[in-house]
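Chemist: below is the structure, and that's it, no one-letter string:
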C-alpha cells in the first residue's frame, strides 16, 4: 500500500476533487463550485482558494481549502473539507486543516474562521482540536449537505493567528449573556473602542430562503422597518458589535430576533458582528460546545415563548 501524502493542489486535480465531493455528498453539497472543475481552477487562479489534497498513489482521498474573499484579505475561512469514507479515522481532515492554518500565517492572515455542521459532532471536535474558539450559531443556515429535509444549522468558530488580536469593545455585558461575552473577551481581548466600519450602512442579500442583512448601526427608522418584514421570512442580521450592545439586544429581542453570538467582520478588519435571527425553526440540537448549546437553548426558548404568546 502506498503512503498517503499531503500536497498543494494542482490544476490537474480539479476533476478528481470534484468527483470526491460527488462520492461523499452526492448532489447535496452546498457550494456549487465543487461540481464544476473549471470553477475550482478559476478560484485557485484568482487566489481566492488555497487548497491541499491528501493523495494515495494517484488517488485523491482528501481536500481542504483556505478561502479568502480577495487576495488582499486578512481574514480567511477553513472550508471545503472532505475526506473519502475509506480513509476516515486517520485524522486526514485535521492534518489538512493544521497545514492550512500554517499557510494562513504565511499569507498574512490575522484570523481564520470555520463553519461546523451540527448534523454530527465530528467537525465540531476537529475545530476545537485545531485551536478554534466557537463564537456563534447560525440557525437554518444552509440546505442540508446530507440530503435532509430541514436546513443545517452551523456553529461558527474563529482562531486568531499568532501575534494578532481581535478585541471586543469594552462595556458592561447584559446579565443573560455575560458569561459568554466574558469568555470571548478572555480569548480575543477587549478595547475601549469598536473597529472602523467600511462600506454601506445597510446591505441585504438573499440566500435561498434566508434574508441576510449586514448593518452598521441600528437606527430607529431601520428598526421600525424590520418590524414590518413578513413574519414567515427567515431574517438573519449581522450587526456591528459596538458599545451599544445592550440597547441593540433589547430592541431586537422586542421584535422577535434572538441573539446567537458573534462573527468576525470580513470587510472591517478587526471588527465583530453580532448575530440576530428571526424565523428559524424549532429543533433540538446536541452541540459539542457548552457555550453554543446555551445560545441555542436560549434562542429556542425565545421562539417557544413567542409562539405561546401568540395563541
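Modeler: Arrived safely. These numbers come from a predicted model, not from an experiment. Residues are numbered from 1 along each chain as shown.

Chemist: please make it C-alpha for all contacts and neighbour counts, starting now.
Modeler: Noted.

Chemist: in this structure residue 146 contacts residue 24, no?
Modeler: No: counting by C-alpha atoms under 8 Å, residue 146 does not reach residue 24; the two are 9.3 Å apart.

Chemist: what's the burial count for residue 293?
Modeler: Residues near residue 293, counting by other C-alpha atoms under 10 Å, number 16.

Chemist: ok so residue 239 is a strand residue?
Modeler: Yes: under DSSP: H, G, I helix; E, B strand; the rest coil, residue 239 falls within a strand.

Chemist: let's bring in a second one:
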C-alpha cells in the first residue's frame, strides 16, 4: 500500500470511496463532485492524501482550510474502505499530513472527532491531538442517525509552537478542567486583543452560532430573549471577567462545554450550549465525557425548570 499526495486522476476514486463508506449522508457534499475535489486541491483549500493499493484508492484524509488562507487547517475528510479497516490507514494518512504541514508552515491543526464511534477519537489521541471542547448536536449524522452528530474538538500543536491560556481566575465548577488545559497548553498574563467587530451570529440549519468578544448585561438580556426553541452554540472570548460571565450564562441555561482556539491573535474561546438533545455518549477522553455528562444533567434541569415555570 502506497501513501501519497493527491493527484487529479484520484478525484473520481475518492468520490466513489466516500459513497462506499457513507452512502449519501456525508456532511461535506463537495466529496460527491470529483470536479470540486480537484478544484479544492488545486486552489489549496484542501491538501489531500490517499492510500492506494494497485489502482484502487482505499483511504483518504485531508487538511482543509475554511476562510482566510493563513488560518490553521483542520484534519478532516477521513474515509477508509471497509475492506481495508484495521490497518491503521487513517492514522498513517493523518501522520503523513501533519508531518508535511509541520515542514511547510503552521502553528496548530484542529480535528473535530465524531462521537458516534471511538475510532476517530483513538486516532486523534495517537496523533497527539489534545481534546479541548465539545460541540453538541453540531452536524447532520453521516451515519443516517436521526440525531445530529456531536463533535469533540482536538488541537495538535506543531513543533516549536505554543497556545497558552490567559492566567485568570477560573470558576469553581470548571477549575479542574481549566487547570488541566493550562497544564497542556501553558498560561500567560498577556493582555487580551479584541477585533473591531465584537459580535457575530449565523444560522446553521438547526443551530444558531453566536461569537462574543465581550459580554455585558445588555447583550446577555438580548441573548436570553432569543426564541426558546433555538439551539444556541456560543463562543465567548476568554477574558479576566470570565468567571463572572460563566456564572451569568450558566444561570440563564447556557452550559459550558470546553474550549476552542480563536482563529486569530493566539486567543481561546469558551464554548457554551443551549438546547442539547438527550443522548448517551461513551467518549474516549474522560474530560470530554465529564463535560458531556454535565451538559446532559444541566440541560434536563433547565427543561424541568422551564416546564414548572409554564
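Modeler: Arrived safely, thanks for sending. This is a predicted model, so every value here is computed, not measured.

Chemist: counterpart of residue 227 of the first structure over in the second structure?
Modeler: Under the alignment (TM-score structural alignment), residue 227 of the first structure pairs with residue 224 in the second structure.

Chemist: its match reaches residue 250, doesn't it?
Modeler: No: if you go by C-alpha under 8 Å, residue 224 of the second structure and residue 250 don't touch, sitting 11.4 Å apart.

Chemist: the more surrounded of these two?
Modeler: Counted by other C-alpha under 10 Å, residue 224 of the second structure and residue 250 do not tie: residue 250 has more neighbours, with 16 against 13.

Chemist: what's the match for residue 96 of the first structure in the second structure?
Modeler: Residue 96 of the first structure maps onto residue 93 in the second structure, by TM-score structural alignment.

Chemist: kindly apply the preceding question to residue 86 of the first structure instead.
Modeler: Per TM-score structural alignment, residue 86 of the first structure is aligned with residue 83.

Chemist: equivalent analysis for residue 152 of the first structure, please.
Modeler: Using TM-score structural alignment, residue 152 of the first structure pairs with residue 149 in the second structure.

Chemist: neighbours of the counterpart of residue 307 of the first structure in the second structure, how many?
Modeler: Counting by TM-score structural alignment, residue 307 of the first structure corresponds to residue 303 in the second structure. Residue 303 of the second structure is flanked by 13 other residues according to other C-alpha under 10 Å.

Chemist: returning to that earlier point: could you report the separation of the match of residue 227 of the first structure from residue 166 of the second structure?
Modeler: 27 Å (C-alpha to C-alpha, to the nearest Å).

Chemist: show me where the stretch 101-250 of the first structure has helices.
Modeler: 122-129, 178-188, 220-227, 245-254 (DSSP state H, counting those that start in this stretch).

Chemist: can I get these in CSV with distance to residue 273 of the first structure?
Modeler: Output for the helices of the stretch 101-250 of the first structure, formatted as CSV (distance: least, C-alpha to C-alpha, whole Å):
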stretch, distance to residue 273 of the first structure
helix 122-129, 21
helix 178-188, 13
helix 220-227, 17
helix 245-254, 10
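
Chemist: what's the closest of the ones you listed to residue 201 of the first structure?
Modeler: helix 220-227 (10.7 Å; C-alpha to C-alpha).

Chemist: check what contacts the closest one and list those residues.
Modeler: For helix 220-227 of the first structure, contacts defined as C-alpha atoms under 8 Å, 6 or more residues apart in numbering pick out 251-252, 255.

Chemist: give me the mean deviation of it from the second structure.
Modeler: Compared with the second structure after fitting, helix 220-227 of the first structure deviates on average by 1.1 Å (mean C-alpha distance after the TM-score superposition for the first structure).

Chemist: which part of the first structure matches stretch 51-64 of the second structure?
Modeler: With TM-score structural alignment as the criterion, stretch 51-64 of the second structure aligns to 54-67.

Chemist: for the counterpart of residue 276 of the second structure in the first structure, which three-state class applies?
Modeler: Aligned by TM-score structural alignment, residue 276 of the second structure pairs with residue 280 of the first structure. Secondary structure, three-state DSSP: residue 280 of the first structure is coil.
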